[in-house]
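In: pasting the sequence and the predicted coordinates here, then a few questions.
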Amino acid sequence: MKRRDFMLSGLGGLGGIAAAATIAHTAGANTPSRAPAAPRLAISWLGGATMLIKFDDFTILTDPTFGEGKEAYFMPDPNAMFDLKTGPTPRFHARNTPFPGVDVSSIDLMMLSHLHEDHFDQKAEATIPKTLSTILPPADADKLGTKGFTNQIPLDWGVSKTIATDNGKISIRAIPAHHSANPQVSAMLGKGNGYWLRFESGNWKKDVYWTGDTFATEEVLASIRRIGQPDILIPHMGAVGATGPLGLISMGAKEVLELAGLLGNPNVLPIHHSTFPLYLEPASHLIAQADVAHDRIDLIAEGSTIEYI
């Protein structure tokens, strides 16, 4: 099986977060001046790995999956047994829940951890404006280009970008993402991204680590240690692949709690669970294994929003 052919689209220190480029944010430039509101970070979970992250009138969409019903998206099934030489047969996958909906005209930036179809599905591809600014792994740039998306910002591991907002800034750094703890399987699935996002306004600051599909390998941990400890950890869960020949290709509750402990036990906002049958382990496993004395789990329902102030 050739590298990156397993999934149809493939996977593609802020203590040195020097901005290699700046994305100007001009929304509200012509509105009357007013005292800035108290800084806050609002994160809405729309199912899967899809989030709306809002800060200072700037809105980020992550890993969009808009499909619904029994044929929500088309992709090989890593949970099924298959011959590693040929890979799994693509099929339609269901969605368990209705898609909460999103106004794509309100999005300022799209961020992709990788291009597997449970992270960027066919309906999202057909719906999202092709000119939308998009941060993504360099390994997926050509593939996204063939889909007609023209405003790409490839971000390799360790590279940072800064977004100027009305009253502050957002710094984004690409973090290594290893789709398996097995290096051979990870290489087969391709090179994806996690992201460290720092939101700042005056003396107010929040650090968020969105893992992407990864495990806490030494390379991942070394990259994070160069930055510090996050306030919020957003892990991809679901224990995908547990029943297939590749083994785990996304974290389960055990791996998430171990990672949180290594990162100083930040708030954990779990995503990439429950939405699709593809995700084998429910979020209830995380709650059952958490130690309420120190594990801070922010478990929210699809379509819900949590604010950090």
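Out: Arrived safely, thanks for sending.

In: CA atoms for contacts and neighbours, from now on please.
Out: Will do.

In: now do the helices in the stretch 51-200 of the chain.
Out: With DSSP state H, counting those that start in this stretch as the criterion, the stretch 51-200 of the chain has helices at 122-127, 141-146, 183-189.

In: report the buried residues of the longest one.
Out: When neighbours are counted by 16 or more other Cα atoms under 10 Å, the buried residues of helix 183-189 are found to be 185, 186, 187, 188, 189.

In: one more structure, for comparison:
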Amino acid sequence: MDFQLIRNATIKLKYAGNTILVDPMFSSKGSFESFAGISKNPIVDLTVSLDSVLEGVDFVIITHKHIDHFDSLAKDKLQKDIKLFCQPSDKEFIANEKFVNTEVIESNTVFDTISITRTAGKHGSGEILSQMGEVSGFVLEAEGEPTIYIVGDSIWIAEIENVISSFKPEIIITNSGGAILPGHENNPILMNEEQTILLAQYAKNAKVIAVHLESLDHCPVTRNSLRQKADANGIDQNRLIIPNDGQIISI
């Protein structure tokens, strides 16, 4: 399996003979609104060309419809007949964008030889949670391949523990930017350093790949702060991988 971090939560996987694109955000630096009143987003440009990102993609997974996971440029550049998987609450939103080969995953589906299971998440806690909408994660399974758990935009919750216990993924991809919205500073809407470490400690047999870092103005967690927290807790670079934008990792 090959993993590539494009930027933020946009990842590209080569898995079981297929190429999978997750949460495409293609916008150039400063193309859309600030989330924290600090800077327009994204705060960095892509480090790879759009042509290379789109090359060979067999299907796309959208974890949820927020602009930093499915932006206007992605909607424009993706072929309208590309196979696209989404959660039930986003069906109408994606249909309105004229994609004609979309499949809603209620629970589980199969593409080629890949089993795709949708999982739950919570995009924050307290008052902010009701404003964030539904989010999903996805588990990928295929014979001869490691089981991959794409957690999506969620804080550390019991449902994630249950997925790890049930599927025993060898690879877990976490959105670890610790995003905070103004007025809700005590209720991050993503896992931060502490919660990512809790997940890594719980999933003792998995490699954790942390993404959703250093791309948006409301995400205070940095690669360095996460690495320092991991080192302090005895979690080395083989267990918690923090890739740079554009980096390819073969597992």
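Out: Cool, the structure landed. Computed from a predicted structure; not experimentally measured.

In: among the helices of the stretch 51-200 of the first structure, which is nearest residue 211 of the first structure?
Out: helix 183-189 (14.9 Å; Cα to Cα).

In: need the buried residues of helix 183-189 of the first structure in TSV (columns: distance to residue 235 of the first structure).
Out: What follows is the buried residues of helix 183-189 of the first structure, written out as TSV (distance: Cα to Cα, whole Å):
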residue	distance to residue 235 of the first structure
185	20
186	17
187	21
188	22
189	19
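
In: where do the helices sit along the stretch 101-250 of the second structure?
Out: Per DSSP H, counting those that start in this stretch, the stretch 101-250 of the second structure carries helices over the ranges 129-132, 158-167, 193-202, 223-232.

In: winner for burial among those helices?
Out: Neighbour counts (mean count of other Cα atoms under 10 Å) averaged over each of the helices of the stretch 101-250 of the second structure peak at helix 193-202, with a mean of 19.

In: give me the mean deviation of that helix from the first structure.
Out: After superposition onto the first structure, helix 193-202 of the second structure sits on average 1.0 Å from its aligned residues (mean Cα distance after the TM-score superposition for the first structure).

In: residue 197 of the second structure reaches residue 230, doesn't it?
Out: Yes. Using Cα atoms under 8 Å, residue 197 of the second structure makes contact with residue 230 at a distance of 6.4 Å.

In: tell me the counterpart of residue 129 of the second structure in the first structure.
Out: Residue 129 of the second structure maps onto residue 186 of the first structure when the alignment is built from TM-score structural alignment.

In: check the offset of stretch 18-34 of the second structure from the chain's centre.
Out: From the chain centre to the centre of stretch 18-34 of the second structure is a distance of 11 Å (Cα atoms, centre = their mean, to the nearest Å).

In: run through who's touching that stretch.
Out: Here stretch 18-34 of the second structure makes contact (Cα atoms under 8 Å, 6 or more residues apart in numbering) with 7-14, 39-46, 50, 56-64, 67-74, 217-218.

In: just the endpoints, please. Distance across it?
Out: 35 Å (Cα to Cα, to the nearest Å).

In: go through it and flag the buried ones.
Out: 18, 19, 20, 21, 22, 23, 24, 25, 26, 27, 32, 34.

In: try stretch 46-60 of the first structure
Out: Counting neighbours by 16+ other Cα under 10 Å, stretch 46-60 of the first structure gives 46-56, 58-60 as buried.

In: among those, name the ones in strands.
Out: 51, 52, 53, 54, 55, 58, 59, 60 (DSSP state E).

In: out of the residues you listed, which comes closest to residue 159 of the first structure?
Out: Once Cα to Cα is applied, the member of those that ends up nearest residue 159 of the first structure is residue 60, at 18.5 Å.

In: re the thing from before, what subset of the contacts of stretch 18-34 of the second structure is buried?
Out: Buried among the contacts of stretch 18-34 of the second structure (16+ other Cα under 10 Å): 7-14, 40-46, 57-64, 68-71, 74, 217-218.

In: can you give me the end-to-end span of stretch 224-244 of the first structure?
Out: Using Cα to Cα, the end-to-end distance of stretch 224-244 of the first structure comes to 30 Å.

In: now stretch 30-47 of the second structure
Out: 15 Å.

In: picking up where we left off before, can you tell me which of the buried ones among the contacts of stretch 18-34 of the second structure are in strands?
Out: Among those, DSSP E puts 7, 10, 11, 12, 13, 14, 59, 60, 61 in strands.

In: need the counterpart of the second one in the first structure.
Out: This means residue 10 of the second structure. Under TM-score structural alignment, residue 10 of the second structure pairs with residue 50 in the first structure.

In: wait, doesn't the match of residue 129 of the second structure sit right on residue 180?
Out: Yes. If you go by Cα under 8 Å, residue 186 of the first structure and residue 180 touch, sitting 4.8 Å apart.

In: and residue 205 of the first structure, what's its match in the second structure?
Out: In the second structure, the residue paired with residue 205 of the first structure is residue 145, using TM-score structural alignment.

In: for residue 1 of the second structure, see how far away that match is.
Out: 7 Å.

In: what sits in contact with each of these two?
Out: 15, 16.

In: one step back: of the buried residues of helix 183-189 of the first structure, closest to residue 152 of the first structure?
Out: Among the buried residues of helix 183-189 of the first structure, and counting by Cα to Cα, the member closest to residue 152 of the first structure is residue 189, at 21.6 Å.

In: ok, for the aligned partner of residue 203 of the second structure in the first structure, nearest residue in space, not its chain neighbours?
Out: In the first structure, residue 203 of the second structure lines up with residue 263, judged by TM-score structural alignment. Spatial nearest neighbour of residue 263 of the first structure, chain neighbours left out: residue 229 (5.6 Å); criterion: Cα to Cα, 6 or more residues apart in numbering.

In: got a list of what residue 71 of the second structure touches?
Out: So residue 71 of the second structure contacts 24, 25, 26, 27 (Cα under 8 Å, 6+ apart).

In: would you turn the residues you listed into TSV with distance to residue 249 of the second structure?
Out: Below are the contacts of residue 71 of the second structure laid out as TSV (distance: Cα to Cα, whole Å):
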residue	distance to residue 249 of the second structure
24	19
25	20
26	21
27	24
